[in-house]
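In: model the following, please.
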Amino acid sequence: MTASWTSCPDLVACLLLCATTALSQDFQLQPLNSTVLRGFDARFNATVQGKWEVMTWHVKGLLVLSVSNRVFFNVTSSSPQFSARPCTNGNVNCVAFTIHNVTRSQAGPIVCSVLGHYEFKTAQLQVEESGTVSIMGGNVTAVQDQQVAFQCMTSDWFPAPNISWSLNGEPASGSLFNTSNVPDGDVFNSTSVLSFQAVSNATVACWGTVSTLPNPISSSSFLAVVPKPPDWTVLIAVVVSFGSAGLLVLLIFGIVFCCRRRKEKKPNYQDEMSKRVRTQSQVSSVSAAGQGQGQVNAGYVLDGQTNAAPSQHSDCGFSQRNGQEARQWLWLQTTLPGTRGDDRQDTPVMERELRVVGEWRGMQPRRSRSVDIGMAAWLDRRLERRLDRRLERRLDRRLERRLDRRRVIIVNENNMP
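Out: Modelled structure (predicted):
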């Protein structure tokens, strides 16, 4: 018999493997991975088939609880935080191990072992932690169609939280916000920014959560949208454009009008001479109708020019003869025939003005003809106006004298026998 067992080593190995597998299947631990939120309870169930006497539980390598099943079910715990009980009343083959008020320090391997021919079982415990959520800045007021941004800050979370946004209770698109996580020791802090275009009033909420959190933690803010003020840019641009065009047109018309007026008022030497000739003709006709005949003093020379040759006082291209004729004509105006002494009371003033004209026309050297003609025309117009007024006064006085003489003649004729 012994020889037969010795001659079959493969059969022995197969039997031992089957026995070991059978024994290992008599002991199970569930769940093998558990994730709970800090402050909640973590529970593991150990199921043993067959008779067992002692069961122990280790948390991160430390023995925290033992269960004895020799006489009756007896639990020995190192802390009230750890407890064990049968899964159902009277069924000691299933033991429920519970860690109350789990902390982050207890996260790690949970080992259950049964005394006897049972293997130990290991499960993993993970502990999550929730922190705070807040929207920075509070309520926001924005103009319609303005781009607005909300910033959400989370702190003291483990692991990094899952952050989402909602607008008026509706989830916001992921393209509208971005989130960044920053580790701070054994926790995480996160920042999320939501940007969108303000259309109408809205309630904006930021949500933070982890897988074990029953209800996400949120923070909300209210967005108040005010109507967009009217855009006057286009109207102002149109008004400015038309106003500028109008001012430009007015400026052009003004320039053209001034040029025409200046051109119309521009003195013409020939016209001035024609005026003088006509005036001289009128004076000659008046003089012929008077009592005496006046003579033109052709030998009269203005003061200060007796020793100067005419060629010395002439400008380039300006006619000396025209200047002489103008002086003789002006002298004729001041020496009208048939006038009395009181009619010539302004003769010194006229002589002085004639002297100015003569000096201007004869003694200004090296002056352009346009300037000479303009100044001479101005002086001539001034003298002409004064002469016209004096001529009217003289003609009135002469007419009165003639009428007086006519009356005397009529009276004498009536008185004759």
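In: going forward, measure contacts between C-alpha atoms and count neighbours the same way
Out: OK.
In: so how far is Met363 from Cys255?
Out: Let me fix one detail, which is that residue 255 is Ile and not Cys. Remark: distance between Ile255 and Met363 (CA to CA, to the nearest Å) = 36 Å.
In: ok, the two, which is more surrounded?
Out: Neighbours per residue (other CA atoms under 10 Å) separate Ile255 from Met363, with Met363 holding more: 18 against 12.
In: and the gap between the more buried one and Arg321?
Out: 14 Å.
In: ok, Arg261 to Val182 distance?
Out: 84 Å.
In: show residues contacting stretch 98-116.
Out: With contact meaning CA atoms under 8 Å, 6 or more residues apart in numbering, stretch 98-116 is reached by 29, 36-44, 46, 52-61, 81-84, 119-129.
In: now the helices for the stretch 101-250 of the chain?
Out: In the stretch 101-250 of the chain, the helices defined using DSSP state H, counting those that start in this stretch lie at 233-265.
In: second input sequence below; structure requested for side-by-side comparison:
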Amino acid sequence: MDVFILSLFLLTIGGVSAQVIEPQSAVVLKGSQARFNCSTTQAQPVMTWLMNGLLVVNIQQNSVYNSDGRFALTNFSTPGSFKWEFMITNVLRGDNGTVTCQIFNVAPQTSTLSVQERGSVAIIGGNQTTTEGVQTTFQCQALGWYPEPTVSWSVNGVGVNTCNNTSVAQGNVFNNNCTLSVTAAKNSSVQCLAKVSAMSTPDSDTRFLTVVPKPTIVPKPNIRDQTILIAVTVAFSAAALLFLLIVLIIICCRRKREKSSYEEEVRRAQLQAQHRSRARGDGHGRDNRGYARDGHYGDNHNGGVWHTNQSNKHQRAYPMDDYSGTRNNRHLTMV
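Out: Predicted structure coming up:
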């Protein structure tokens, strides 16, 4: 306590020098380190550091006194430059606020400290397999962040801005749900990314989307077109059947006619053969009524039948069927 009182007393007496604190503001993650540098152009016997107005570190004649083991000072002074680094380890959310460097008889220099908190990020569910062209949904949860995180999606390494984002404050942290809808086109890697400004790179979680080809679907025929096709087929079939029937009828009629003509020819030939047979054997001159048979004459009593033998030029009366080796001519003499 006496040291702090002495430090305040020394701040009230002489000396003027320029003073600079760097950085002007710092943003760090909870549990990490925060560093601030305070420098003057002249060496000063007393330097104090305050957080949110409370004295936490005091330097007197190069001796360091601090109120908490999380605070530390390192001397980086060189000839002509008086410089000390103030470091806070294991930064807490309660460390948010101002950090002030006070040098004797110089206006204090103040910086700001912002402490952020990293949560977790995960895509709900495992890898997915879906059919080409089907819309698929991925859901990402970012839990326990401060302040509210930025959540985004990446498909095959390309950022996607379509994200239905809902954020809920739970105590002093934020929980975030983000949904991505993607149409399956090809095998892809899907990433959900979450970060706050204190992070140089976002945290992420990855799932894989496997796309299978769409099944080949044979289109159903139009009922009307099918009916027309059936009607046309039936009509052509009926026409072909009718044509074949007509051809068969014509062929049958022609064959019947040819058969009838053939039978008629056969019948006519048979009749002619019968006539020739009668003329040669059974007739014996019956076709000549004037022919004399067995001493009788035919019905024509006015004449007689004479046969001329051309070999001896003698006329005889004998039947024409007498084959004596000479040619016989039958003559009918009318008186």
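In: which residues sit in contact with the aligned residue in structure 2 for Asn74 of structure 1?
Out: Matched to structure 2 by TM-score structural alignment, Asn74 of structure 1 sits across from Ser63. Counting by CA under 8 Å, 6+ apart, Ser63 of structure 2 touches no other residue.
In: and Ser63 of structure 2, how far is that from Leu50 of structure 2?
Out: Counting by CA to CA, the gap from Ser63 of structure 2 to Leu50 of structure 2 is 17 Å.
In: what residues are up against Pro86 of structure 1?
Out: Pro86 of structure 1 makes contact with 92-96 under the criterion CA under 8 Å, 6+ apart.
In: right, I mislabeled it, should have said Ser130 of structure 1
Out: So Ser130 of structure 1 contacts 37-38, 156-158, 161, 209-210, 213 (CA under 8 Å, 6+ apart).
In: of those, which stay in contact in structure 2?
Out: Retained in structure 2: 37-38, 156-158, 209-210, out of the contacts of Ser130 of structure 1 (criterion both residues aligned by TM-score structural alignment, their matches' CA atoms under 8 Å).
In: now the buried members of the residues you listed.
Out: The neighbour-count test (16 or more other CA atoms under 10 Å) marks 37-38, 156-158, 209-210 as buried among these.
In: looking at the residues you listed, which is nearest Asn139 of structure 1?
Out: Proximity of these to Asn139 of structure 1 (CA to CA) peaks at Thr209, which lies at 22.9 Å.
In: which residue packs closest to that closest one, ignoring adjacent ones?
Out: Pro216 (4.7 Å; CA to CA, 6 or more residues apart in numbering).
In: for the counterpart of that neighbour in structure 2, give me its contacts.
Out: Superposed on structure 2 with TM-score structural alignment, Pro216 of structure 1 falls opposite Pro202. Going by CA under 8 Å, 6+ apart, Pro202 of structure 2 touches 193-196.
In: distance to Ser281 of structure 1 added to the kept ones among the contacts of Ser130 of structure 1, as JSON lines?
Out: Below are the kept ones among the contacts of Ser130 of structure 1 laid out as JSON lines (distance: CA to CA, whole Å):
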{"residue": "Leu37", "distance to Ser281 of structure 1": "129"}
{"residue": "Arg38", "distance to Ser281 of structure 1": "130"}
{"residue": "Asp156", "distance to Ser281 of structure 1": "119"}
{"residue": "Trp157", "distance to Ser281 of structure 1": "120"}
{"residue": "Phe158", "distance to Ser281 of structure 1": "122"}
{"residue": "Thr209", "distance to Ser281 of structure 1": "118"}
{"residue": "Val210", "distance to Ser281 of structure 1": "121"}
